[in-house]
Each structure stands twice: as structure tokens, then as C-alpha cells.
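Colleague: Sequence and predicted structure, then a few things I'm wondering about:
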Amino acid sequence: MPFGDLLTELKGLPMLARYSLTLYRRRNGTVASARCFESCATVVEDKLCREVSKQFFEENMEVFFEEGTPSVCRYGGGFFGFLIPFTLSGADFCLVGDGVREETIDLWQLASLARSGDDAFSLLPYVESLCTASYEEVEEVAEQVRRRIELYRLPARHHERAVVAPPRATVGDEALQAVSQALEKLDRVTTVTACVAICCDTIVTAFQVARIAIALPDSDRKSFTATGVWGLPDELGTLSAESLQLFVAPDKVKKTVLWDGRMRAALPELRATVCTVFPLKAQGELLGFLALFDTDIQPNDALIISMLCGAMAGKLSTIDKDAARSKENALSERLMSLTDTLLQIDSKDLLYESILKIASELIDATQGSIMLIDKDGVGMQIVFTLGMTLNIARCLQLKVGKGIAGMVAKTGQPLLVNDVEKDSRVAMTNRLRFKSKSLICIPLKLKNKVIGVLNLSDKKNLRPFTHSDLMLLTSFANLASLMIERTEVLEESVRFEQLSVTDPLTGLYNRRFLKSRLEEELNRSARQGLNLTVIFIDLDFFKSYNDLCGHLAGDEALKLTADIIKESLREMDIVARYGGEEFCAVLPGTSKAEAMIVAERIRAEIENKRFPGESDIPLRRLTASLGIASFPEDGRTFNDLVHASDVALYEAKARGRNRIVAARTSSQPGEVLHEAPAPRAATQSNLAKTLDFNAYLEASLQSKG
């Protein structure tokens, strides 16, 4: 074979695409000495690398040749190169490959290569543009090239390569030993790449096969990718499950047959004359096939290769199952982590936002929504969106059974669509706001009940969603459904708890809650030596107002009064509807004098408020009377304080209403007198006194001073 043809064919191998190749031959009649090899052919990709490689290898080429094995060297500013010595047709050769560098650049060594003295930076951009490789990668390329060259040294093939390799009569001991060693190595590998490499290297070495291809299933198990392993392009095409049967038909398995038209149509990128196909089966499952091309495989050889392929299939099945288990474990760990994240959220809106964000990140989606089915099971509401305006989305009228999401809500089955315009299940024109035509809809289920739908579309790379995306999202949707239910249950329980302690009309605390909270505050005030004041507020002539204006107006008046009281108090104060038109406010850490200011603010606000229809009641306006009692001077228990403030309230009513009365403290410090209240019509009481607000405030402040 001409030297140029040899280099051209080697250069055509994908693994050598980025390398410069130079073939050296020993000069005729020279003896072993320095510079006894001369360049006879070259294919240069990079002139600088070739020049550096030339200076390094040519000085010691005889030494490399005497070693007799491929050598991988690092030289210059971090360049890599390999040299393969071989003898062909009685002549000695050295093949040099260069043109790649390691990741890091050695500036010190690079300086010596610069055209302008020590200015290494003049070469830096140029060197950075070179392809990078590791020592191991260059070593692997050199070994594969060595094996390729070995094929040219086979009998009857060193002058002219035949289309089909000559048949081998019997299985030699070397072949059996190579296969036996390969079986031992298979037990230790853990990756598909290593498994395929061991088997194919063994077949090439032991049976002198020219070209090999393998077909393995894709992630969805619905198609098979054909890959060139030896002497063929890396990417050969994709086979469907049906077209795979062309290669594993009984009349073609383990037999050398012609590469027919149907097989050529299935893999148009593959050029061949004959082929021998070995199915890859494990536990009854077809995992693909291994095909040998342009080599006449004899029956005995086919038997041994078949055994090796069977072991490879078993290992591939084990690796696949291990990977599936590892993936499940990783998914479980990830879901557990996501569970912890979602458990920290107690708001429905925040939960919907987090669920949609996590789901979109899991499959790289850029648009989506969460829809929940109404309680009537007919309509659906969009509760959160990604990539669209939520307020507009919430206005959409959606029904179970209508549209893509409605169909998923009705059937409870997930839907993966690669093209909405071509998929017969949806067959609709793609909307403008969607950049791609692929989408995923996942039902949100609790047990067997569908509660909503999770929709995602527009993958970041605009490619269709995959079956793996669907499986991952389905697993997460189960978790999301549980979190939605949990949050709704929590909010429902909070609502019921709130109802149990609040008045449904005004939203204020009820009498039962007031008792427990006031007792807690009394205990705290006693421990810390603090004041505490209770204010009772009662609307004047409310019965007449309610009778004359109606219950609806009465309810509105109570709500307005509740708002006035709440706005007059601090955040820490407690206000409750004690019963009917009577309210109670508890002011922790507040003296009687300070509480009088608050009470007057409440009284004045109610007096100035215009209530609907109040002109029809006796005083032509709705007012309030207030009674005040403080801890510890007017009482130390809930009952004592309520009684004292209630007596003061009755006194305010008796004194003409629309006023404030404070409970009277006994002459002895710390003692409070409590007697039955006088009738509302009474004008005198020894338990409480009517106070002019300004006079009482002034006297209280003076007594403090």
C-alpha cells in the first residue's frame, strides 16, 4: 500500500481527526543509529505542533523503535504526542501523531518556542485554541492505532486490503485464552462503555475483525442507537424496534450474510459487503445486537463470539438494573429533600409557587401552571402560573373534560405530547405564547381521586420532553399532591380553631377565649409586678336601635363598633365580644389612668361615628358607656375584675350613658370592695363613681407625682 494511502486511511478514523500524522521509514542500507529514519509521508493539521514534535521525536527515533511498543510523550509547552513503531513488508516504520495539548499551559517552556525571544504570550492565544486531551486519552488513541496497523500486517493483506478478511479454519488457543480473559474482566467492570470496549477489543484482536458496530436501547426502550465501535463512524443512526428485527432475524443470526438492501436502508450511513449479527439477550430481553462487518466468521468462531456476546448482554443488563436502582435511590433522596423543603411552607400560595418552581427545574421547563378542581368536580381554577400573568390566568373558564388539561383531569392519566399539531390525541394549532409544541400534563392525585393538574411546556433547549421527564414529574406530582392536601388540612384546622375562639359576626375573640387569655395575662402581671386594666364597652339604647333599624343594621353597627375598638388599641391588647352589644378590652401593662385615655378615645369615636338609621333612636345617635377596672387594686382574678368593671359600666348607664366610670378602690391598699350592683335605674352607688374624664385624669396624674 502507498504510504500516503495508509496515512489517509488512518486520518479518516474519528479518533485521529484532530491529530497531525507523520510516517517515518528507516533509510535503505542504514544501520541502527541516530537519524536513520526519514519522513516519507505526512498529514499536517498544525504546523507548530508538527515542528515541536519533529525536534523531540527525530532525535531519539531509533530508541523509540527499539522499545517496540507505542510511546506517549509530553514535551514543549505542554504538547502531547505518540509514536508507534512497526515493521511492514520488511521495512521499519515509526508513525508519529501530534497536535493536542494538556489542559494547563507551561508558559516557561512555551517561552522557548516564541518567535520573539522570551515573549511566550505571543503564542498563548494560538496554543489555547488547540484541542486538549489527557495522557490516558492519548495513550488509548495510540493503542487503538497500533491495533489498526496490525491489520495491515496480516497475511495476504499487506500489499492490498481485501473487502472480506480471509476465513479462519479453527479456533486457536490464543483466541480461547483472549475470550477467557475478557470474561474475567467483564465481572469487574461497572460501565457500559468499559463492557463494550473489553468485548470488542477481544474480538478485534482474537478474530481479526475489520469493523464492528453495536446497537443498544435508548432510555425510552422504544428505539435503538447504532454506534460504530471499530473502523466505522461513531454515529450510524437509530433503529425502531421493528427495524431491529431485520438484523436479528433467525436466518441472519451468527451467520455471515450479504449486507442487503433493507439493512442498508435501515442504516444508510453504514457501508459494508457482508455482516455477521450476534443478538444481545439477557433473561429473555433483547438488548440490541453486535454486528461484525467485512469478515467471514467461521462457525466455530461464531460459537465463541456468541458466548462472549451472551456474557456482555448479561453484564449490560446488570449495569442497567444497577443504574436504575441508583437512579431510584437518588430520586428518593431528592424527593426526601424536597419534602423537607415543602414541609416548611404553611401557606397555600407559597406552596403552589414552590411546587411549580421545583417541577419546572426538574425537567427544564420555562412555562407552566397548577390547576385545581373545584369542589363541585366540574370546573377548574388556575392557582399559580409560570411564564404567564396569574391574574389573567385565573379569569379563564376551565372545565373538567375540556381541553388538554381537562382531559387529563377527567381520565387521571398523564399526557406527554411531542407536537400538539401532529399528536392525534390533541390535534390543535400551537398558541403563540408557546415557543415549542411539546408539553407535559400530570394529574395531581390523592389516592384515586384527581384534585388537579400540573402543566409544563417549553423546555429550555426547545426540544420535546422525554419519557424520563414524564416519569420524574409523575414521581414528584405524587409528593406535590400530598403537600397540597396537608396544607389544606392545616389551613382548615386553623380556620376551625379560629372559629372556636372568635365571634363569627365581628371577628373579635369570643367570651371563652377572653377568659383564658385574661387569666394568662393576670398570672404574667402578678409575676412581673405589672398593671393590667379591663374596659367594658356597651352600646347605649342598642335594643331600640336594633328594633327600629332592623337586625341587618344592628349587625353592621356591631361590626363598625368592633373596628373602632380594634383601631384604638395596641397590637398586644386583647378585645372580645362579651355578648350582645357588650365588648371587653384587656390592656396588659396599663394603669387605670393610661386606660382612661384609651377609653375616652373609644367613646368619642363611637359618638362621632354615623351609624345607619341612628336618628330614629331616643338620643338620635348611637353612643357607648364604658366601665374600667384595674389589676391589682380592683381585683386579682378574672371574676373580680369582670365584676368590678361591670359594676362601673352599670354605674355609667345609671349616670346618663355615653360616659366612662372607673371602679372605686377601697381605702386599704390592695383591697377591692365588690358588692351586688345597684339597679340600672339607681342614681347612687357605693361601688363606683361617675367621673368627669378630664378631672379624673388630672387627679390621677397629680397623685402619681
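Modeller: Everything's here; your move.

Colleague: Please count neighbours and contacts with C-alpha atoms only from this point.
Modeller: Fine.

Colleague: Next, Asp322: secondary structure please.
Modeller: Three-state secondary structure (criterion: DSSP: H, G, I helix; E, B strand; the rest coil) places Asp322 in helix.

Colleague: middle-most residue in this structure, spatially?
Modeller: Nearest to the geometric centre of the chain sits Leu362, at 3.4 Å (CA atoms, centre = their mean).

Colleague: Quick check: which element contains the closest residue to Leu130 other than its chain neighbours?
Modeller: Counting by CA to CA, 6 or more residues apart in numbering, Leu130 lies nearest to Val100, which is 6.1 Å off, once chain neighbours are set aside. Element membership of Val100 [criterion: DSSP states H and E] is strand 91-101.

Colleague: tell me which residues of the helix or strand following that strand are tucked away?
Modeller: Following strand 91-101 in sequence order, the next helix or strand is helix 107-111 (DSSP H and E). Using 16 or more other CA atoms under 10 Å as the burial criterion, the residues of helix 107-111 that qualify are Leu107, Leu110, Ala111.

Colleague: between the residues you listed, which is nearest His551?
Modeller: Of all the buried residues of helix 107-111, Leu107 has the smallest distance to His551: 92.7 Å, by CA to CA.

Colleague: Okay, one more to line up with it:
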Amino acid sequence: TLGILFDLKSACIFQQTRKHGSYRGVAAFGEKKEQLYQSEALLDVLFQKVTENEPFVFNDVTYDLLKSKFPPDVTSCYLFTFYQGRNARTTLAVFDTLLTSEEIAMITSFCNQAGATVENIELQSHIAEQRKIMLALSNLTLMIDSPLYLHHLHNNVLEQTLQLLQAEQGSLMVLDEYKNELSVKAMKGINRPIYEMFNLRPGEGIAGLVYETGVPLLVQDLNQDPRIRQSAKPRYRTPSFVSVPLKLRNRIIGVLNLADKITGEVFSEEDLQLLQAIGSYISIAIERSELYEKTEELKRISITDALTGLLNRRYFQERLTEEIERSRRHRIPVSLMMLDIDNFKAFNDNYGHLGGDEVLILLGQALRNYIRAIDVAARYGGEEFTIILPQTNKEDARIIAERVCKEIERNETLQKKYSDLMRLTVSIGLATFPDDAETFEELIRNADRALYLAKLQGKNRVIAFNNELFS
């Protein structure tokens, strides 16, 4: 519009990419449109000539114009500051056109009005950025307060940190104490298979050096920084990156690396300080999650039978007590199956205890596949197993027990272990609360009595307890 109104030969709007950085042509008009659009210029050379009372500069000194990296045939230039932002400015440049004082005043007024609009847009953008930062900080705080499994924590921490510092690439590395190397736990914007090949020992590479020294590294120009002496330097879109150690009291547990600001700017000292501040909280969160996983593993071990992977007898008793209490409160039945491998002693005598253990393991795996998600299978002792059937009456429990009995007899993997002797089968005793028992102990006793009767009647069958049968 300005080009047509004022019959400009050439004009270009330059936007500074970052504070004290070069300017890039984002819109152009006139004879030199193709040369100026997307070109880079060093306008600070000309701005040095501007006095406080001059909103623009007219310069016909060829040497200054050449230093500004304009096209070589430019003979004159007016500069009108369009908008001076937080980090950079937008400038209108008019080339090879002689303007009257009235035209200069009109263009200056137009730039002032347009600048107000640009300022409003930038402020809205800044508010949106601050909201993202506050959201990322809030999410980081929630992650620190709520222990997560390490895999989820590592990825969430990196994602929120990248959002907080507006970076595109990053990795989170944690020391593997057994291998004594920094292991990549989370990454973004990096090829995982390639990156995982380069787990570093302390002192190796940039991250290894940051880990070993405990000193953060802020690099604003990768190619010029004398501290980066690697022959194979990191490949980033921009020449700036930051790497900080994750410290926990008197030790370092890992390294956090960020690169490629979305805006194209370099990482600043403020970015480094912010990353160091949240790094302390990240270290605490990682430690808490490690302790949480170890606690969960100890809990799992304490309730699990080491051989079969099913629940152990102690936890079975706790769960059965809970289900009986729930049955009393809600007046719903709960059934109990007691299952025993037929002729297991003969198998042990033939194949030894290691062979017997293998059968127990295979049976434990099979039982998990044959029961419902709400059912609870446990190893009661020796070759005897129990299955709690919540919210299940005797008729339904019998159907489930019969299916389990038949599926085990048809299980080819199990039958191969018994091929030299006989087919592997099980006997099952069944009792239901409150029909067959009033207490926890009585329910187990009656299910066991039903199991004993199943053995007496020929094995490989299901017997459901009833008072008449045992009167």
C-alpha cells in the first residue's frame, strides 16, 4: 500500500530475528523485491547514525549501505522504526526514492499506528507464552508431588521442560550405576535408535563432561565456543544448547540437555538459571519415583509365590478375609476353589523336584489364563492351589471349576511333561460363603473337605460341598 501511495521504487519490511541479531526481509515491494525478500541485512550499522530526534535515517554513503548488506546498486535508504519490541524491532526501509518532508511525516505516522497493532499482537503472543510456561511449571509441580513410574516420569519431565523453555530437542540422561554410564531415559526430536547407541561414561562427550564436573554448560554459538572441541559436534538446527547436571544433595544422578529454541533465539543466562532451579526438583522427583518402584517391587515380592508367580498363601488369606467381609456387607456370595494336582508324588519321584517345579510353574501360568479378571489365584502350598471367585454363587462357580479342570487336561504343554507316566489332571473342591460356611476358617475347611472327596471318588473331577454329602 505504501509503495503505491508514495510511488516508492523499492521498499522492504525487515524484522529482527533476535535482539542484537541480523534482520530478515519479511515483505518487499518494487524493483528490488526479489533481491530484498528473505534477504538478511545489518541495519544496526545505519541505526548508529540515527539521533534521538530522527525517527528515520537517510544515508547516501555507499560504504555504509554496503556494510548493511543491501543490494550493491542501492544508492539511498530511509529507515522508519515500525515497532520496538521486547527482544527485537521491526523496520520499514525505503530505497532509491526521494521523499518530501510531508511524505516522511505521513509514513512516520502510519508506522506509529501500525506499530501499535503489532505491539498488541506481540503482547497477546507474550501472554500466551507465559500461560504455557505457567502450565508447564504447574505440571512439573504435580509430577514432583505425585510419584510416577520412572518411564512415564522421564518422558513427562522432558516434555514439560521443553515446553517451559520453548525448545524443540532434548534428552534426559540418568546414571546407570551398574554399567557406570549415562543412559538415555527420554528424548524428543532425536532419532532414538541412533542416540541410544551412544550411552556415555562420565567424562565422555558433552553430557559426560557436565556429569563429571557438575558444572552446567550454556553454549550460544556451537561453532565458535572454544569449550566444544569434539570433532563430531552435535547436530542442531540452531547453534545454541544448554546442558545441566541433575543434583541430589551431594551427588549427581543425571544430565538434562536442551537444544533448538522454537523462536530461533539462543539460550540465555535466564534460561540456564530457570533450568537449574527446576533441575533440583526433577532430581527429587526421580529419586521419589525410584523409591516408589522399589517399594512396589518389594510389595509384589512379599505377596507373590516365588516359584509360580501367583499370589502366596499369606496374601490369599488377606484377600479371602476381605471378600468375605464384602460378602457380608453387600449380601453377595463368594466361592472358593481348592485345586490339587493328581498323582504329583509319582511325577516327583520320576523326574525329581526340578521337574516338579517346572510343572508347578506351567500350571500357575495356565490358571491365570483360565480364570476371570476378578478372580484371585494363589499357591496354597506344595501342589495345592486356591482360587477366590468374588460375587459368584455355587452354580456359577461349579461351571468355572469344571472348565478349569477340562482345560488343564487338554493343555498340551502340561501333558508333555507327564507323557511318560499319565495325563496331568487336577481335582477341585468347591465351597461358597455364606451357604457352606459362616467364617473364613470354615470356608477353607469345607472346600478342602470337598477336594478330599474328589480325590476319593477317582480324581480329575469337581466336588461342591454340601452338608448332606458330609453329614
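Modeller: Yep, that arrived. Not measured: the values here are computed from a predicted model.

Colleague: Next one: the counterpart of the residue nearest to the centre of the first structure in the second structure relative to Val157 of the second structure, how far apart?
Modeller: The equivalent of Leu362 of the first structure in the second structure is Leu164 (alignment by TM-score structural alignment). Distance, Leu164 of the second structure to Val157 of the second structure, by CA to CA, to the nearest Å: 10 Å.

Colleague: so the residue nearest to the centre of the first structure is in which element?
Modeller: helix 348-363.

Colleague: who touches that helix?
Modeller: Helix 348-363 of the first structure has contacts (CA atoms under 8 Å, 6 or more residues apart in numbering) with 342, 345, 366-370, 383-386, 454, 456, 459, 465, 469, 472-473, 476, 480, 483-484, 487-488.

Colleague: now do stretch 494-512 of the first structure
Modeller: For stretch 494-512 of the first structure, the external contacting residues (CA under 8 Å, 6+ apart) are Phe513, Asp555, Leu558, Lys559, Ala562, Val575, Ala576, Arg577, Tyr578, Gly579.

Colleague: excluding its backbone neighbours, what's nearest the aligned residue in the second structure for Gly403 of the first structure?
Modeller: The alignment partner of Gly403 of the first structure in the second structure, by TM-score structural alignment, is Gly205. In this structure, Gly205 of the second structure finds its nearest non-sequential neighbour in Gln230, 7.6 Å apart by CA to CA, 6+ apart.

Colleague: what about the one you found, is that helix, strand or coil?
Modeller: The local conformation at Gln230 of the second structure, judged by three-state DSSP, is coil.

Colleague: what's the burial count for the aligned partner of it in the first structure?
Modeller: With TM-score structural alignment defining the correspondence, Gln230 of the second structure maps onto Met428 in the first structure. By other CA atoms under 10 Å, 14 other residues sit near Met428 of the first structure.

Colleague: how close does Met428 of the first structure sit to Cys131 of the first structure?
Modeller: Distance of Met428 of the first structure to Cys131 of the first structure, computed by CA to CA: 47 Å.

Colleague: Output the residue interval of the second structure matched by stretch 512-524 of the first structure.
Modeller: So stretch 512-524 of the first structure sits over residues 314-326 in the second structure, by TM-score structural alignment.

Colleague: The second structure: helices as residue ranges?
Modeller: With DSSP state H as the criterion, the second structure has helices at 2-5, 33-36, 44-47, 62-67, 101-145, 150-164, 192-196, 205-213, 269-303, 313-330, 344-370, 394-410, 412-417, 440-456.
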